[in-house]
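> dropping a prediction and its sequence here:
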Amino acid sequence: MNPNFIRISLLLLTTDLCFGNIIDVRVYGTHGKNTTFTTTIKPTSDPFFSVSWAVNGSFIITSTISNTIVEPKYADRTTLFRETGSLELRNLTNEDSGEYTVTIIPASGHLISGAAVLEVQSKIPTPTVTCPPSTEGMSEVTFLCDDGDTSNAKQWTRDDQPLLPSDRIAFLENNRILMLKGVNRTDTAEYRCNVSNLSDHEVGTCQLTVYYGPDTPTVQQHPNPAVEEERLTLSCASDSLPPAAFTWEFQRRPLVPGPQHVIAELDEDHLGNYTCTARNDLTGLVVSTVHTLNGSGVPASGPMSLIMVLTLVGLFQQ
């Protein structure tokens, strides 16, 4: 149902009595929006002699073949469809709530009448949804949906998928509060609070970011195997949000920070233990991996040269 344009049908009765038996149909409208009272009458070739609408017994509009009279306060807010007797009422206010009656006098035949009860409800404001940034491993995170009215229905979704109660998901205060337990990185998503009443619907959103890591770093060597007097690159990587900062140590001596350590021309003095440390200042986690280079001699490619082939021994520790 489109909340901006609510259509209702009036059950119209043909009777010999002046007003007949009026059938009440309760409908709901939203403050500031429109509604249309739609009859079940099909247009005919002969126009109605007259169509009249009233609310709570007070005149709204009467239209005859030759003239139309409208109550001044409805002049800019109503449109009468004479072919069917339907009435559009625009820019609803709370004062528009009440019983609406229609009386139609056909060119020939019996008088037709019908009624509907309209209840105008307040427009739902856009809800405010709060979900503070979180870190992986937190025991819980709480979402709050505030629309100023605890009576409105509230439903939660994550990336457009409905959320249901589980061992990790709980709802409090008539779904006003969503509690997520055992926070992990896969909980990063867009969360929506869908607020509705009988006539209106609004959505509030928030993007939950779960910070995590760094995971245990991995080190790659290029080229592998490496050769003495050639360039060697050690690359360190770790899954982390925000991205981790990297530092290197060689035999416990600090090196230039960064995810890569480059040796322009490899010689025997470069053999040993290289420690890559990944740090995430937001989560406070620091994780390291040790990478060991060992050398073994091979036959020389020339009479006065010696090629040192380095083999990679992976030693990982946290």
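Okay, I see it.
> contacts, neighbours, all on C-alpha from now
Will do.
> quick one: residue 277 is in a helix?
No. Going by DSSP: H, G, I helix; E, B strand; the rest coil, the assignment for residue 277 is strand, not a helix.
> which residues touch it?
By CA atoms under 8 Å, 6 or more residues apart in numbering, the residues touching residue 277 are 217, 246, 247, 248, 286, 287, 288, 289.
> among the residues you listed, name the buried ones.
Neighbour-count burial (16 or more other CA atoms under 10 Å) is assigned, among the contacts of residue 277, to 217, 246, 247, 248, 286, 287, 288, 289.
> before we move on, back to that, what's the farthest-apart pair in the contacts of residue 277?
The distance between the two most remote of the contacts of residue 277 (CA to CA) is 13.0 Å, for 248 and 286.
> ok so, going back, if we only consider the buried ones among the contacts of residue 277, which is nearest to residue 312?
Of those, the one sitting nearest to residue 312 (CA to CA) turns out to be residue 289, at 13.9 Å.
> quick check: the closest one touching residue 276?
Yes. At 5.3 Å, residue 289 counts as touching residue 276 under the criterion of CA atoms under 8 Å.
> please enumerate the shared neighbours of the two.
With CA under 8 Å, 6+ apart as the test, residue 289 and residue 276 both reach 217, 219.
> how about TSV for the buried ones among the contacts of residue 277, with secondary structure added?
Formatted as TSV, the buried ones among the contacts of residue 277 follow (three-state DSSP):
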residue	secondary structure
217	coil
246	strand
247	strand
248	strand
286	strand
287	strand
288	strand
289	strand
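> which member of those residues is positioned nearest residue 183?
Minimum distance to residue 183 across these is 19.8 Å, recorded for residue 286 (CA to CA).
> OK, contacts around the closest one?
Contacts of residue 286 (CA under 8 Å, 6+ apart): 214, 277, 278, 279, 280.
> which of the residues you listed are buried? Put it as a PyMOL command.
Buried subset of the contacts of residue 286, written as a PyMOL selection, criterion 16+ other CA under 10 Å:
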select buried, resi 214+277+278+279+280
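> got the contacts of residue 286 as CSV, with distance to residue 163 columns?
Output for the contacts of residue 286, formatted as CSV (distance: CA to CA, whole Å):
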residue, distance to residue 163
214, 29
277, 39
278, 35
279, 34
280, 31
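> use this one as the comparison:
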Amino acid sequence: MEKRGEGTLAIIMLALIQGFLSTGAVEVRPSMNPAVVGASVTLSLSPSTALHSGSWTVGGSLILTWTGAQQAVFPSHTGRATVDIQTGALTLTSVTVADSGLYVVQSVKPQLQAGASLSVYVLISNVTLKANPTDLMEFKSSAVVTCSVSSGSSLSFLWLNSSSEVTGSDRVQITDGNSTLTIVNVTRYDQGPFRCLVINPLSNSTSAPVNFTINYGPDNMALTVNGQNTTSFFVGSNLTLLCSAQSGPEARLQWAFRGETLNTTGPLLELLSVSEKQSGSYSCLASNHRTNVNRNITTNIMVAKSPLSGSEQRRVHVGLLSLLLLVGVLSSLSGKL
């Protein structure tokens, strides 16, 4: 039987070299292609042709032969392969991935040879991601995520960050047949969510998302006074100092005046009815307990008296009122004249 298989393989190879696998207009057509594992597939001749005898092979190995009403199935396909002795159609039951290949039918009466390729796939199920650890330090840690499936064959992997495809770069490595994603020296923009899309010709499935916690900062600090660029104010003004810093986790903010720590934390420092004594440097100190980084930003505020003192302002007001009264009297006299 082994010698017969080798002879058939030689015949098939010769046919491929000559550039044909069919005689005349007869073609082999699978009932489904690609096929899912476990399905039944029938390879029929089109147009239907009565074959009195012949053989079927896959990848050069014999599946079965028949003459008239008699057929012989080779051990590799016992119980899974049958032939319609009238039409020569081959039926395979409970197909497996190993059943993928080039199927060729040959007949002497009538003279015929035709073939077709069949692909069998396992449906994809249960796509999962494994990432360890997920709590990372910016510029110091690397993220490694592995994608796996419970079942599936001929798999293609695609990585997504939110809805954008992740591609390789100096920092991004996609290895192990694209099933492993490595991001070297993560940044705050590598938080995710990351997903893995797995595809084969019959199915596709996407994993649940994985997010990373990236610890960074504090940096990019900013400090404003009353939302303005100016830092000079008059006595009696109300001031609101606002401090911000980019940080993950959120930075702790502490205020200081002239280098001395104040009893105020948080982004706001409010100063009501300021006096000249409150002129000086105001600092916002930002600290991150995860990165152990401390930064600060300082602004110098000048508080000065108004150009006119209170008594001077009162005298000006009285003078203006007297002048207005005088103008009113003169206008009245002018009208009478």
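Nice, thanks for sending it over. Worth saying up front: this structure is predicted, and the values here are computed from it rather than measured.
> which of the contacts of residue 277 of structure 1 are retained in structure 2?
Mapping those onto structure 2 (both residues aligned by TM-score structural alignment, their matches' CA atoms under 8 Å) leaves 246, 247, 248, 286, 287, 288, 289 still in contact.
> look up how far residue 142 of structure 2 lies from the counterpart of the fourth one in structure 2.
When you say that, I think you mean residue 286 of structure 1. Counting by TM-score structural alignment, residue 286 of structure 1 corresponds to residue 294 in structure 2. Taking CA to CA, to the nearest Å as the measure, residue 294 of structure 2 falls 23 Å from residue 142 of structure 2.
> go on, residue 183 of structure 2?
Counting by CA to CA, the gap from residue 183 of structure 2 to residue 142 of structure 2 is 6 Å.
> where's the residue lying closest to residue 53 of structure 1 once chain neighbours are set aside relative to residue 60 of structure 1, distance?
Leaving out its chain neighbours, the residue that sits closest to residue 53 of structure 1 by CA to CA, 6 or more residues apart in numbering is residue 102, at 4.6 Å. Using CA to CA, residue 102 of structure 1 is found at 10 Å from residue 60 of structure 1.
> identify the contacts common to these two.
In contact with both residue 102 of structure 1 and residue 60: 52, 53, 54, using CA under 8 Å, 6+ apart.
> ok, those residues vs residue 10 of structure 1, which is closest?
residue 53 (12.5 Å).
> doesn't residue 59 make contact with that closest one?
Yes. Applying CA under 8 Å as the test, residue 53 of structure 1 and residue 59 come out as touching, 6.6 Å apart.
> if we can go back for a sec, the residue nearest to residue 53 of structure 1 touches residue 115, doesn't it?
Yes. Using CA under 8 Å, residue 102 of structure 1 makes contact with residue 115 at a distance of 6.3 Å.
> where do the contact lists of the two overlap?
Counting by CA under 8 Å, 6+ apart, nothing touches both residue 102 of structure 1 and residue 115.
> just checking, what packs against the helix or strand hosting residue 116 of structure 2?
Assigned by DSSP states H and E, residue 116 of structure 2 falls within strand 112-118. Using 3 or more CA pairs under 8 Å, 6 or more residues apart in numbering; DSSP states H and E, the elements in contact with strand 112-118 of structure 2 are strand 27-30, strand 101-107.
> repeat the analysis, applying 10 Å as the threshold.
If you count contacts as 3 or more CA pairs under 10 Å, 6 or more residues apart in numbering; DSSP states H and E, strand 112-118 of structure 2 packs onto helix 2-18, strand 27-30, strand 41-46, strand 53-58, strand 101-107.
> for residue 328 of structure 2, find the nearest of these.
That would be strand 27-30 among those, by CA to CA, at 110.6 Å.
> that older thread, which residues do residue 248 and residue 286 of structure 1 both contact?
277, 278 (CA atoms under 10 Å, 6 or more residues apart in numbering).
> between residue 183 and residue 142 of structure 2, which contacts overlap?
171, 172.
> what do we get in structure 1 for residue 317 of structure 2?
Per TM-score structural alignment, residue 317 of structure 2 is not aligned with anything.
> quick check, nearest of the kept ones among the contacts of residue 277 of structure 1 to residue 94 of structure 1?
residue 286 (60.6 Å).
> from residue 203 of structure 1, how far out is the closest one?
Residue 286 of structure 1 is 40 Å from residue 203 of structure 1, by CA to CA.
> please apply the same query to residue 234 of structure 1.
In this view, residue 234 of structure 1 and residue 203 of structure 1 are 49 Å apart by CA to CA.
> same question for residue 60 of structure 1.
35 Å.
> quick one, helices of the stretch 201-318 of structure 1?
Remark: helices of the stretch 201-318 of structure 1 are absent; assignment by DSSP state H, counting those that start in this stretch.
> do a quick rundown of the strands in it.
If DSSP state E, counting those that start in this stretch is used as the criterion, the strands of the stretch 201-318 of structure 1 fall at 201-208, 210-211, 218-222, 226-227, 232-237, 245-250, 253-254, 260-263, 272-280, 285-297, 308-315.
> turn these into JSON lines, columns for distance to residue 155 of structure 1.
Listed next are these as JSON lines, based on distance: least, CA to CA, whole Å:
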{"stretch": "strand 201-208", "distance to residue 155 of structure 1": "10"}
{"stretch": "strand 210-211", "distance to residue 155 of structure 1": "22"}
{"stretch": "strand 218-222", "distance to residue 155 of structure 1": "43"}
{"stretch": "strand 226-227", "distance to residue 155 of structure 1": "59"}
{"stretch": "strand 232-237", "distance to residue 155 of structure 1": "40"}
{"stretch": "strand 245-250", "distance to residue 155 of structure 1": "40"}
{"stretch": "strand 253-254", "distance to residue 155 of structure 1": "54"}
{"stretch": "strand 260-263", "distance to residue 155 of structure 1": "48"}
{"stretch": "strand 272-280", "distance to residue 155 of structure 1": "35"}
{"stretch": "strand 285-297", "distance to residue 155 of structure 1": "36"}
{"stretch": "strand 308-315", "distance to residue 155 of structure 1": "50"}
